[in-house]
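*Asks:* coords below, sequence missing:
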């Protein structure tokens, strides 16, 4: 590590020390079939920060993201969201923490046969457990109005009654973003959110997504294979290689050229 990089990383750590950490990961470990995927991964993300996670296929990005939500169970280490130990949480406690954390994946996971509005309403299930929310006709008017507002934010206010399986890839991902916003999250984790889109649609959706996250003061962790996106839309970059965090550095001053080694 160069003296310049070390100085920059030291500055980041000093900056983070005075801010509230929404997510703390300490010595996280995960193996599959005896193969180590994550090795003592440690980092923290502070309130309203946007952090990108980069690394080649097989570096452990998706595993790390799913471990952070306990969608898969880590083998060891410590996870804290908003000061609460996720590893010690029971199912009720886990649901409460997850209700504050939105998740956007590259596979938007919409319900094809339902309307766009109904899909967005599902975001409210984080704080309204009624199964009636699955259908827009039964949802309270205040929630329908909020869902329409979320669709307006992503430019799809005229698509509420359209079936989800009649949307393009870019439109589907916008609906997934609206659904995440409907959840009223304090934190959003996004796993390759535009990887399935063509370059132009990916640029448009990413620009919209991050601008809305920043406007709503939501903390963000997103993984990306697009180094330009990772640099442009984050405050910090975490570089994962062979299951270990190799860099934790400010995005400013970085370039795709200097980071390309993470994909070689």
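*Replies:* Thanks, I have the structure now. All values reported here derive from a predicted model rather than from experimental measurement. Residues are numbered from 1 along each chain as shown.
*Asks:* C-alpha only now, for contacts and for neighbours.
*Replies:* Will do.
*Asks:* Would you mind pulling up the elements that the host helix or strand of residue 190 packs against?
*Replies:* Using DSSP states H and E, residue 190 maps to strand 187-191. Here strand 187-191 touches helix 61-68, strand 101-105, strand 219-223, going by 3 or more C-alpha pairs under 8 Å, 6 or more residues apart in numbering; DSSP states H and E.
*Asks:* Below is structure B, check it against A:
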């Protein structure tokens, strides 16, 4: 077997095993990459909410990054919850020279706030300009843009900060709805937003789906995929994971998206690309 590409996940832990580094490393492995990691925060959380967040000192995060970078040929970095503005700036400084997929984890699936105003400012001023791709959901995009606006407009505004943006989900879809499709908006810097539609899965077992999407995208990029097919493949992968967990009864709240081994080597059909009107 050929040596796999290395994807470095920089994120927090989830004691319920659904999101954060648990989701990142499982997804990266499913995509034929080796997952390295740096822990930024330890959370006490379950499917119903976040009970506590213990952010690591910036020096402890820096030590982990140095250990990985000194030893492994990192192909792509994927970030999740970073915990403090100092860590956000550290990631921009130490990892900005690498392909960098930023999942700006600011709000948990349960609604808990995981990034305060100082963290948001550090994302806008330091990390997003250094990022290659950002994958906010609608709530995170509104926080980062500082305004209420349609998803398409938000994707374009955030791309003006420097990264390509894949704004995931879209305002027309919520877990448990009867909507057949949901829409991701992809916008490259200086470009026009493009709608990437894919099948919605009606389930409340979706905790960790954002981390899973960003990690799948990072792994596809590590294998050399271009942005649009990588985004389409990542969405198809998440669709398959949600299909597997849609009827699970785990926990009292929003249950975990499946990170069991994929049922098939053949992922679901890739979503179709639509040019904006």
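*Replies:* That came through, no problem. Bear in mind the structure is a predicted one, so any value in this text is a computation, not a measurement.
*Asks:* what's the TM between chain one and chain two?
*Replies:* Remark: TM-score between the superposed chains equals 0.33 [TM-score structural alignment, normalised by the length of the first structure]; 128 aligned residues with a C-alpha RMSD of 4.8 Å.
*Asks:* sorry, back to before: now for the very next helix or strand once past the strand holding residue 190 of the first structure, which elements pack on it?
*Replies:* The C-terminal neighbour of strand 187-191 of the first structure among helices and strands, as given by DSSP H and E, is helix 199-215. Counting contacts by 3+ C-alpha pairs under 8 Å, 6+ apart, helix 199-215 of the first structure packs against helix 169-182.
*Asks:* Now do the helix it packs on against helix 199-215, angle only.
*Replies:* For helix 169-182 of the first structure against helix 199-215, the angle by axes from the mean of the first three to the mean of the last three C-alpha atoms, to 10 degrees is 10 degrees.
*Asks:* just checking, what packs against helix 169-182 of the first structure?
*Replies:* strand 101-105, helix 116-121, helix 141-153, helix 199-215.
*Asks:* before we move on, back to that, what inclination does the strand holding residue 190 of the first structure have with respect to helix 199-215?
*Replies:* Computed by the same axes, to 10 degrees, the angle between strand 187-191 of the first structure and helix 199-215 is 160 degrees.
*Asks:* can you give me the strands in the stretch 51-200 of the second structure?
*Replies:* 74-79, 100-102, 133-134, 164-167, 181-187, 194-199 (DSSP state E, counting those that start in this stretch).
*Asks:* Show me what stretch 12-30 of the first structure is in contact with.
*Replies:* Under the criterion C-alpha atoms under 8 Å, 6 or more residues apart in numbering, residues 36-47, 68, 74-83, 187, 219, 249-250 lie in contact with stretch 12-30 of the first structure.
*Asks:* picking up where we left off before, can you tell me which of the helices and strands packed on helix 169-182 of the first structure is packed in deepest?
*Replies:* Highest mean neighbour count among those (mean count of other C-alpha atoms under 10 Å): helix 116-121, with a mean of 29.
*Asks:* which helices and strands does that one pack with?
*Replies:* Short answer (3+ C-alpha pairs under 8 Å, 6+ apart): helix 116-121 of the first structure packs on helix 141-153, helix 169-182.
*Asks:* Mind checking those helices for the one nearest to residue 237 of the first structure?
*Replies:* Residue 237 of the first structure lies closest, by C-alpha to C-alpha, to one member of those: helix 169-182, at 21.9 Å.
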